[in-house]
Structures are given as C-alpha cells and as structure tokens.
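Asks: could you look at this predicted model? Sequence included:
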Amino acid sequence: MSTAQKLTNTYTALQTVNEGHQINQDDWMTLWCSTNWGALLQPAPLSISLLGAILILASSTADFSLIDDVPEGAPEYKWQYATRPESFKTCLEQMAGDGSKAFETAQAQMEIINNSTSDSVMPKLIKEIVGLIIDGSKEDIQSLFLSKINDLKDLSKKCLDAANTTDSAFANLVGLAQEMVLACTYVQGTTEQAIDRNKVHLAVLDQVKAEQAASIKQAKAQVAFAKKSYSKAESGFYTAVNDVPSGWTLVGMEVVGDLAKGLSSALNAAVSYGTMRSQGAQAGLNSYSNLTGQQGQTAVAPEPAPVAPTTSPNGVSSQPNAEALTDPGTVGVQSVLTLVMAMQSLLTGKDGKPDWDRIRKTSDSKDSQDGGLYIQAALESQKTELDPSAPFSQKLSPYIDDALVIIAAILKVAGSSASIEDNTLEPQVAPTEQLIMNLQGLSTSANLVLQQPGSAATGPATPAPADQAQAAEASGAAQLAVQSAEMKVTQTRANLEASRGMYEKYTDELTQQQQAITTTIGNITQTQLTDVTLAHMLPVLGTAVGSFTTLRAQFSQLVQFFDHVASLLNDVMDPSLTDWIHTLTSAEGEEKKVAGITLSKFMQNLIYTGMMTPLKVSMLANKVSGVYMSVSRQYIIPAQEQVGSMLLFPAGSTAEDKKALVVKLQKAQAALAESTKGTNNKISALVLNDQKDFNTTITARLNAIENALKAHIPAVTQPVPAHVKAITNAHAKDTARTRALQAGVNPMFTLQSAF
C-alpha cells in the first residue's frame, strides 16, 4: 500500500470520529460535567426543609421585632426586601410565600426552556440552518437564511427571558433571607456589632448589584473578544492567501483549520464564563462569609469567588477565569503549535533530514516560496497578538521567543555553506521536540479552561481525506501530519477522561453532602421545642441563605449561557451576515483559495462554527431543565406546598393549649425529618444513575475512537501521554480544591458546626 493510500485511510478514519454531532457531544459532555448538575438538585429540597424547620422552631417562641429589638446605637437603614420587619414571624411567612413563588416560577420557566430546546425546536432549527449553509443553493441562502436566523433569535430570547425571570425570583428570596439573618444577628448581638451593621448590610445586600455589574462588564468583554475573533478569522484567511507558500499545502490546511478552531474557542470562552458566574453566585462573593454570629468583627467588602492556586506543571491555571477567557493567547496557542510543528517538518520532514528546498527559496516560483521565512513572520505576527497581562499570553510569549531563536538558527545555516551537510541542523531537533511538548501541554490547559475537546468538527472547510493525504505526502511530512492529528485526538481523549473522573468525584461529593443534609435536618428536628431561642434558629436561617444562593447560582448560569447565544446572534453575527451571504453566493468567494479551500467554503465554516454554540447550549439547557422539572414535580412543589402551614399558633393562652401545640410541632418535626431523608435518598439514586449513564457514554465514545483509529494510529490504544495527563490530573485536583474553597464561604456547608 502506498504512503498516500495509508494517509488517506488514516484521515478517513479520523473524519469518522470527528463528525459534527460527535464533537458536539464531546463539547456537551465536557460542559455538562463542569456545570455539576447535581448541585441544582441538592439545595432545593434542603432549602424547603430548612424553611420548614425554622417555621416549626419559630412556632414555639414569642414573636419579636427586627427593628425595635436591636441594641442601642444601631444606625437606621432602609429595608430592601422585608415588607414588615417589625415582626420576625411575618418575615418568615413572607419568606415561605416568596419561596413558593420562586419555586413555582422555576417550574414554569424551566418548562418553557425545556420545550424551546427540545429536539424538535431549537436543535432542529439549528440543523436546518447548518444544512442550508452546507447544501443550500445560492437562491435558498439568499431567501431563507436570515429568516431562520431571526427565528433562532426569537427562541434564544424566549429562553433568556425565562432564565432571567427565574434568576430574579431567587435573587429576591436570597436578599430577604440575608436581610433577616443580618437583622437577627444584631438582635442577638452586641452594640459593637450593631454599630458596624450598616457596613455589613451594604456589603451583603449590594452583592447582587455588584455581581450584575461584573457580569455586564465581562459580557461586554466576551462580545468584543468574539467580534475580534470573527474578524481575525476572516482577515487571517486573506493573509494566508498571500503568505502561505502555495506548494506547502499541508500547512495551508492546518492554518485554515486553526483559524476556525480559534473562533470556536472564542465562542466557547463566553460559554465557559457561565461556570464562573455560577461559582461567584454560589460562593456569595465572600460577602456573607464570617460576617454573622461573631462579636466585634469588622465588615469587609465582597470579593471574587475563591480559586485554588494551580498545581499544573506549566503553572497555568485551567480553572475558568476572566483573564484567561478573554486572552488571545488562550485561543492562539494551537496556531503557534501548528507553526512549530511545521518548523519541525523543515528539520526532519524529508526522510528524517532537513527539507532544504522548503526552508529556503530556490526559484521565483511561489510554489517554492521560502518556508523558513514564512514561519518566522507568522510567529512574529502571533506574538503581536498577545496580551502581556493575561496568563496564557505570558506563558506563550517565551515559547514563541524560543521558536524564533530556532527558526533564526535554521535560516542562518540555510544561507551558509554549512547547508550542504544534513547534520548541521541536528542541534535544533531536540529543542523543537521539547517546545512541541510544552505547547501541547499549554494547548491542553487552554482546552480545559474553554471546556472543549481537542478535535474540531468536520466542517465545510475540512479538505477531503485524499487531498490531505496527497498534501502530506507531497510535502514530505506524512508522519508529522499524522502526529498533528494524533495530538488533537489525544487531547480529546484526555479531556473526556478528565470529565469522567471529575464527574465521579462530584457525585461522591454530592452523595456525602446529601448524607450530611439528612443528618443536619435530623439534628434540627430533634431540638427541644420548649426552650427554643433565636440562637437555635439563626444557624438554620443562615444555612437557608446558603441553599437559596446555591440554587440561584444554577439559574444564573443558564442566564449566562443564553445571554451569550443572544450576543452571538445579535452583536457578533448580525453586523456581518449580509456581507457573508454575499461572499457565499458570489464568484469572488470561489476565487480566493488557501490549500484548495475557497473563501466561500471558509465563510460557510465560520457560520457553521458559530451555530455549534447555540446547539451546545440548547442541549445542555434541555438536560438541566428536564432534570429540574422531574425533581420539582416529585419533590419540590409538593414539599413547598406543605411549608406554608408549618407556622402554627396555640389555640389559646392556657398551659394545655401550649402543650397541645408542642405535640403538633413534634409530629411536624418527625414528618419533616422523614420526608427529607426520603427525598435525599431518591435524589442520590437519581445522581448515581446519571453518573452511570455518563460513564457509559464517555466509555463508548473513547472505545469508538480507539476502534476507528487503532489500525492507523496505534498510539490511541496506549494511555494518554504523561505530559498531557499531568495537565488533566492537575485540573481535576485544582477543580476539587476550588470547589472546597467556594463551599467554605457558603453557609450551606457550615450548619453542622452549630449543633
């Protein structure tokens, strides 16, 4: 079998595992793991149980004022959420009512999202748009494309409005709960605490406003980043038309693929910010931490959600963070890796020896254009794109410097008499191989930050396997071409394995927390109802704040996801759609080519890539909303309906009346404990079943990759290379430590210490 045929078979096999629906599933599974959907289920029954517990405890106490019963010297402040703060019990009734409204709102709005994102609605529409891009006639594109995009906008807005409505309902509930806890803290506390109450009040109750401001600022940065990435992809294609040596077809193909991948990464960056927003909301921005229940403590301003320092061997955190998600180095590392691998082909691409004809220009024909100077210029251009203040750019910049030193040495030898000896470039081989490993590690970190697989979906601008194989053979870089493809598959394997491992840890953590919740509710419901004080109720109420906050964080994440889809369609794609349609349907789009790929095909690929983001979001939102609705119908709404009747009053003022009330409350306590235990067990079983399905799906995907490629790329049967595995292992460890830090500032996870 000829080398060309072997390569054709290899690329054909690669395309069978990189089809659009497969990469979308890889994307979705990575994102599904990061959202940790179990956290959406856990706090809802807990918060209802806690509210029921506090109502039972309050029933056995006398009412008091949250205004009049504070120590002297406390400054006045405006109540923002409680309608009648002069009565603690009335505030509790308001919380029960607001809770009912919030959970009913969530049920209704999640149904809207679930219906809108079902297979027959949003995904179907996106597939129609993609089909139109790929197979539609010029007339169909001109007449139908914009109309279908507008339909997608309407659906996205519908989902965004539903998510915002739910988020607002729980934001108000969180605000009321926090306001009550702070007021109760000062009723119980000292004058010294009371003097500082205004600072605490502002720090906590302005949390939503501060978070919204930060989200708006970051959203603007993400839109600007996505716009720039679209523009860069388009301008990058024009640059490649003029600069890529036309005889170096393989490199041209890789450059075009990297441009599309860079755009996909930029769009994934904005989706990944949803994880950050959720973490920030769940952690309460640290504004609530250690501000209640302790005497003489000074209020502090809100801070970002804590993130554990990285243990990654390259020193770059793979946790989603604002700096990395708008860092040009994050999306540019793959392009630099491609250039360095092309440089490696100059060193060893001709039967293991330097490709002198490609390194230097030997005639006036563009087909023999100087490959060495092209790489040098392209690397220098990449360096100008970096942001010196951003984490990936800081790491990538010295790698580019190293590459520039190597290519300068290659060009120096090529222009001297030493080029008659093939071994004169041997000193540059080992540094280049090490640089490739370093860049592979950094690329792995970038993919983890962006929550995406290493492989890109086969799209309109993906050359046919035979074309790729012929280009690889003609350039004398057949083995290096396979190495490049192998690395992308390796990163996909590594990310899927990391997702599976992290999800297992999340599930273990969730199961442990469910057990802790059962124990906590059991402890609460064993509290004697004859001598209940505010000191007994305050920890319960504080934990309710944490559970409401955690629940709201999940809805905030959905807001971010659909906000990104809306921004993508309205702010990024809209301004250029008319021009793109003109390019897609004009003769000009068929004239400009890089490695046989026309401008029209590349523009099609950009729109195709753009459509993958709303498709991924719709898949995730459909799963999240469906799971929530199932749990809500079975456990949340029925439990919430019972809570409103848990604040009881004695029938009269006699001792017998009070004893009768205690008996009723004790029965209510026992029923609440039993109900919570049953709900937690059922949710734990649901989580475990989903983990089993998740593991099965990922294992099936990994097996499919191995079976399709093992005859052509034997390395897929081996463990993921150590330098890549070290990155994903560190990511799993860093993620667990980050979650622990964020849980530590959420009172939901600290209640047991009060009992």
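Replies: In hand now; what should we look at? Numbering: from 1, shown residues only.
Asks: from now on I want contacts and neighbour counts done on CA atoms only, so please keep to that.
Replies: Fine.
Asks: wait, residue 40 sits on residue 548?
Replies: No: using C-alpha atoms under 8 Å, residue 40 makes no contact with residue 548, being 10.5 Å away.
Asks: so which of these two has more stuff around it?
Replies: residue 548 (25 against 20; other C-alpha atoms under 10 Å).
Asks: from what I can see the more buried one touches residue 176, true?
Replies: No: using C-alpha under 8 Å, residue 548 makes no contact with residue 176, being 10.5 Å away.
Asks: mind listing what's buried along stretch 722-741?
Replies: Residues 724-739, 741 are the ones in stretch 722-741 that count as buried (16 or more other C-alpha atoms under 10 Å).
Asks: so which of those sit within helices?
Replies: Cross-referencing these against helices under DSSP state H gives 724-739, 741.
Asks: element containing residue 186?
Replies: Assigning secondary structure by DSSP states H and E places residue 186 in helix 138-188.
Asks: next SSE downstream of that helix?
Replies: Using DSSP H and E, the next helix or strand after helix 138-188 towards the C-terminus is helix 191-195.
Asks: got another one to weigh against that:
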Amino acid sequence: MTQWCSSNWGDLLQPAPLSIALLGSILIIASSTDDFSLDSKAPPGCPPFEWKYALRPDSFKTCLQQMVNDGFEAFGTADTSMESIKNNTSQMPGVITTLIDLVLHGTIQDIDDHFLNQVNALLGQSQRCLVQAQKSTDAFHHISGLAQEMVLACTYTAGNTEKALAQNKIQLEVLALQEASDEDMVKQSKANAELMKNSYTKAEVDFHQALDDVPSGWDLVGMQVVESLTGLVVSAGNAAISMATIRSQAATAGLNAFSSLTGTKDPKAPATPALAPVAPTTSPNGVSSQPNAAALNDPGTLAAQHVLDQATNIKMLLTGGAGGKPDWDKIRGAKSGAAYVQARLTSLKDELPTDDVPGPVSEKLLPLIDDALKIIQAILDTENSVAAAEDTSLDAQGPPTDQLIQSLQSLVHTKNLLVGQPPNVANGPAVPQTPAAQASTGAAKLAVENAKMKVDQTRSQLEASRASFEKASDRLVAQQKEMTETIGKLTTLKLTSTNLEHMLPVLTKAVGAFTNLRAQFSQLVQFFEHICNLLQDIMVPSIKSWTDTLKKAAQSAHSNSGVPAPRLAGISVSLFTRDLIYRGCQTPLKVVTLANKISTTYGEISQLYIMPAQGRVGSMMKFADDNTTASKDALIAQLTKDQAALSKETQDASAGISQKVQEEQQTYQAAIDTRLQTLDAAFAHLPALKEPVPPHIQEVSDAHVADTDKTKELQASVDPTVEEYVDDEA
C-alpha cells in the first residue's frame, strides 16, 4: 500500500495512445504534401547536419515510414518483453517464499544444502527479467533518437541561419543532459546500494555490541534495539526501491531540455530543469517526504529512528521509576542507562555528515541530537549532585524531552513516507515480546504511548497514501482530457498546403511521447537492476557469514552444556541474524510484486489498445492515383476520414486506460478502508487509540499529499507531451 502510489502504472502507459496518434497524424499530413528532402545543404558558415538514425534522409516520407516501422518494433518488443517479465515475476514470489521458510524454520544443514541454490534460481529469474526490460529500453531509445533527429532536421530545413547554427548546440545539449543524468543516477544508485549493504552489516555488528552495552534488566530498551536494527534493513531496502522512481523523474525532467532552441519553449517551464524536480515542501519540519536522491542517500534518514529510540529512553529514565518518578537505579552507575544513552547518541552523531551541506534529514536531525545530549547531560549532572535525593529535581527536563520526542516522531514519520515504509515492519523470528511483568508503571505507560504513536502513524500514513492515489488518479484523468483535446486539435489541421512549419510542433510532441515511454521502461530496468543488486551485493555475500554465525551460536550452546547464549530482550544472536535475512528477502519481494503488476497491466493495455492501433498506423501513408485534381481531392477526402477515425480510436484508448486507473483506484481504496476498519475494530476497547491523530503527525501526512501533487505538476511542466498544441492557421 505504501509503495503503490510512487509506482502508478497509469503514468507508465499514458503516453502510448498519444504517441501513436501523433505518428499517425504525421503520416496523414505528409500524405497530403509533396515529398521533399531533409538532407539539405547547410548555409554558408554553418556545419552540416549529421545523420545517425535516419536511413534515407533524402525522403521525408521515407523517414516517417521508418518511424512507423521502428515504432511497431519498439511496441512489439515491449509487448513480448512484458509477457516474459510477467511470467518470470509470477514464479519469483514462490522462490522467495521458500527462502523465507528456510530462514524461519530450516536447520543449519538445510540452509547449507538449499539456501544458495534458491538464491541462484532467484538471480537467474531476475537476470532474465532485466534482459527483457533492457530490450524494451533499447528499442525505444532508437525510435526516440530517430524522432529527435527528425525534429532537429526539420528545424534545420525550415529555419533560418540562426536556427541552423543552433542545431549542433541542441544535439550537444540533449546528449550532455542525458549523459549527466545517467552518470548521476548510476552514482546515486551505487551510493544507495552501498547504504543498504552497510546498513545490513552494521545492524548485526550493532546488535552484538548492544548485548554488552545495554544495561542488564533494561528489557524495553533491548526491544527498541531489536526493532530499530531490523527495521533499518527494511528502510534501506525501501530507499533502494524509491531510487527507481527517481530514475523516471530524472528522465522526465530532461524531456524539455532542447525546446528552447527549437522554438517550442514553454515560458512557464524552468530554464534548466533539475534532474528530478521536487516541489518546495510544506512539511512543518521542513523536510520533503518526496523521493529524492539527497534524502535517500542521507545516513540521517536511517538514523532518525535510532535517535527517537534514545529520546524515548531518556523519557524512560525520567518516568520509569515507581509512581512515574525518575528511575534512579538506571540513571546511576558507570554502566547505567543514562551513560548508555549518552554514548549511543554521541555515536549516532559521529556517523552523520557534519560538512557544510549535510543531507536534508541530517540537517534537521543533528540539532535534535544536540538537544538530547543536553538533556542527558543535565540528568547525569543531577545524578552527581545532592539534588538527586529529590524526585522533583528532574522535573525541568520533562517538557523539553516531550518536545524532543514530538519533533523526532514528526521527522521519523517523514522518513517513513519518504522511503514508503509503514511504522511497523513485518514480523520476523526476532520479534521481541513486551516484558510487561518486569516493567514498572511508568515504563509500561511509556510502552503504550509508543505503541499508540505507531498506530497513529499507520492510520495517518494509510489515509495519506489513499489521498495521494486519489490525486494521482484525478491528475491522470485530467491529463487524459488534455490529450483528447490535443488529438482533436490535430484533426483540425488543414490537409491542403500543409508545410513543414505546421508539422514541426507535431514532431516535437512525438519526441516527448516516445522519450517519455523510454523513461518509463528505464524505470522498469531500474527495478530489476535493484533486484540483482540487492541479491548480489547483500543477500549472497551474507549467506556465509550468516551460516557461520548460526553454527557458532549452535556450537557455543552445545559446548557450554546448557548455558544460554547471549540474549537481548529475549532475542538470541541466531534469531536476530535470521531476522535480518528474513527482512532482506522482503525488499526483492516488493520489487517483484510491483514489476509483476506493471508488466501484467501493460500486457492487457497493449493487446487492447496499443498493438492494434500501431498496426493500423502503418497503412496511413497513402498516395494519389495520379496527378489529376480529382485524384488529389479523393485522396484528401480519404485522409480526412482516416484522420477522424484515428482521433476517435486514440481517444477511446486513452479513455480505456483512464477507466482502468479508476477501477484500480476503487480496489486500492477498498483495501485501505479494510485495513483502517481492522485497526478500529482491534483497538475498539482502547479509548486512547480512538482519539484523533496528533497534529505533529497529521500535518506531515497532509504535507506529503500536497507535496506529491506539486511535485507531479512540476514534472509535468517540463514534459512537452502535455503542452497545448497550437496551430495558428487552423
């Protein structure tokens, strides 16, 4: 539910009908004109145009027919590839389930015998998906290059000396932007994969260290350690999935890069669009919850939950004693709870970037860590003074601690929305049980407050996700209407005396439509690249270390003749390590589920609307029987009829896709409504959980919906496929 909005398949398919309609319209218009050469000589002092994609640039109509053939090949390749991806991804959940079953229930021998074989099978399936997705991308890359070349050549032929001089700059600008975007995304993806890999290994190291560092008997703190460190892997995995969305945003943002030099510049569009445009946030904490590379690669994104846990520990020190008073037993001593919190906060601060430009989350998190360190230092100072004899001596630290927790809860909620992670992650073998029997009244109350916060975040996040999807659906319907108007305007073009200047805007839109499709297939490629990266870089290398740890734990327990292995909050090293692998399996499972949904839906839309229309477009290039006026008039009449039929067919296709989006929205809303009703029923006997979501949580969710809508509008502003087509003569 939390991932679905950022992978709306309607956005993936929307450009298809328009691109086919544009191509058909170009053919119809070209049929009404005399053929001419695009391979014109350059004016004196201007460089010649260099052809890379067109096979016969001396014939404009032949170039158009090549676009039809290449388009048919691209859509045909996509149709076949998506079918293959659907078949492979439908098998992958079963393999992942087998892996998870081995993790949860397998013996050490079972793991040694079968785990690696299952991982290799999963790698093979994901690699086949990657190859098929890459085929689709390559096909659309070729036709996008041909369409772009046609626009530049037409501009060169129809334009003046100034435009002729500009054409090389256009080519260089487009190629430079694409190269910069690709390099940046490769760099960001590597950084993201490295972040997840480090998170996985660090979680296990931190758990081993926590066995020694957490004060004995502090069970609630031990629970937080287990939940935070296992949740760390989920957050990092979701950040890797979100990077695929950034890839698509970057490609979309670059669509309009050359428009200023072809004379189709939208005055409202940014002069230099960002690689992945994100609207200024309206979030109260000043951190955007929209997927962006800076936040996804920021160590503070994953550290925020740990800092919140330590703030909660401070609250526990202040109220965890008898009657809600300070827990002096946990505060005092060289290895006390207060000393542990201070050391942990200092360690977390040292792990965050402290340069002049920290990440967006780290920038907000660092001052909060400083505030927490001030509070814990005040507690330690009081513990060493005569004031420690009075329970009221720490009352002054209560309000700032509550404010600190609220600020951190808001930041953590923002982080959860950013990476598409629910407040509660999937239960694995290391889920700690609440040690209610050992907890004091104050500690038990704090544990309930933490649980309520997670329920509030869950409810708010589900509602925000539903609202975000509603807006996405509304936006898609609105864009479908714009497309219908655009297609309708194409039918008003006069088929007599149509010249190159009138066709140039149509060609420009074709560039945008095909490039947009290429961007969406690039997103699918990125999905499957992440599957391979997650398996190769994280799961496979961890198998040996994981099984070694299990063996050592088993040998230790056997050699110590019943002496229990080290445990934290009731969790052994073996269970915690199994849990890390279990949660690591969830990430590729989510990617596979999304990819299967997208590929399945594409196949349905392709068979109904794309391939039939694409096949008919190929027959739209017509010629008059002879040079008589009657033959030419008959040709114009036939072309006008074909033009109207194409317009209706494309509008029907666009409406069909829009209808499917609305049906999906109803299913999606029903799923969220069911989940919310389940929450209400489960907590009906707890009045506190029926209260409204706290403002500091609700405000972040509301900002997420608003920011999502603004970001989508910003991305659309640099997309030439949604610019209004204007033909002055018509």
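Replies: Alright, I've got the coordinates. Predicted model, so just to flag it, every value in this text is computed and none were measured.
Asks: list the contacts for residue 132 of structure 2?
Replies: 81-82, 84-85 (C-alpha atoms under 8 Å, 6 or more residues apart in numbering).
Asks: could you export these as TSV, including secondary structure, distance to residue 106 of structure 2 and neighbour count?
Replies: Shown next, in TSV, are the contacts of residue 132 of structure 2 (DSSP: H, G, I helix; E, B strand; the rest coil; distance: C-alpha to C-alpha, whole Å; neighbours: other C-alpha atoms under 10 Å):
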residue	secondary structure	distance to residue 106 of structure 2	neighbour count
81	helix	36	23
82	helix	35	26
84	helix	32	18
85	helix	30	25
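Asks: structure 2: matching residues for the helix ranked longest in structure 1?
Replies: Counting by DSSP H, the longest helix found in structure 1 is helix 655-709. For helix 655-709 of structure 1, the aligned range in structure 2 is residues 629-683, judged by TM-score structural alignment.
Asks: now do stretch 406-416 of structure 1
Replies: The aligned range for stretch 406-416 of structure 1 is 375-385, by TM-score structural alignment.
Asks: which residues are in contact with that stretch?
Replies: 314, 328, 331-332, 338-339, 341-342, 388, 393-394, 397, 400-401.
Asks: mean shift of the helix holding residue 186 of structure 1 relative to structure 2?
Replies: Helix 138-188 of structure 1, aligned to structure 2 and superposed, deviates on average by 1.3 Å (mean C-alpha distance after the TM-score superposition for structure 1).
Asks: corresponding residues in structure 2 for that helix?
Replies: Residue span in structure 2 matched to helix 138-188 of structure 1, by TM-score structural alignment: 108-158.
Asks: do stretch 539-554 of structure 1 as well
Replies: Aligned using TM-score structural alignment, stretch 539-554 of structure 1 spans residues 505-520 in structure 2.
Asks: mean deviation, that stretch versus structure 1?
Replies: Superposed on structure 1, stretch 505-520 of structure 2 shows a mean distance of 1.7 Å to its aligned residues (mean C-alpha distance after the TM-score superposition for structure 1).
Asks: hmm, who's touching that stretch?
Replies: Everything outside stretch 505-520 of structure 2 that qualifies as a contact, by C-alpha under 8 Å, 6+ apart, is 12-13, 15-16, 18-19, 22-23, 26, 137, 140-141, 143-144, 147-148, 150-151, 247-248, 251-252, 255-256, 264, 719-721, 725.
Asks: now the one residue sitting closest to the centre of structure 1: which helix or strand?
Replies: The centroid of structure 1 falls nearest to residue 272 when counting by C-alpha atoms, centre = their mean (2.9 Å). In this assignment (DSSP H and E), residue 272 of structure 1 forms part of helix 249-282.
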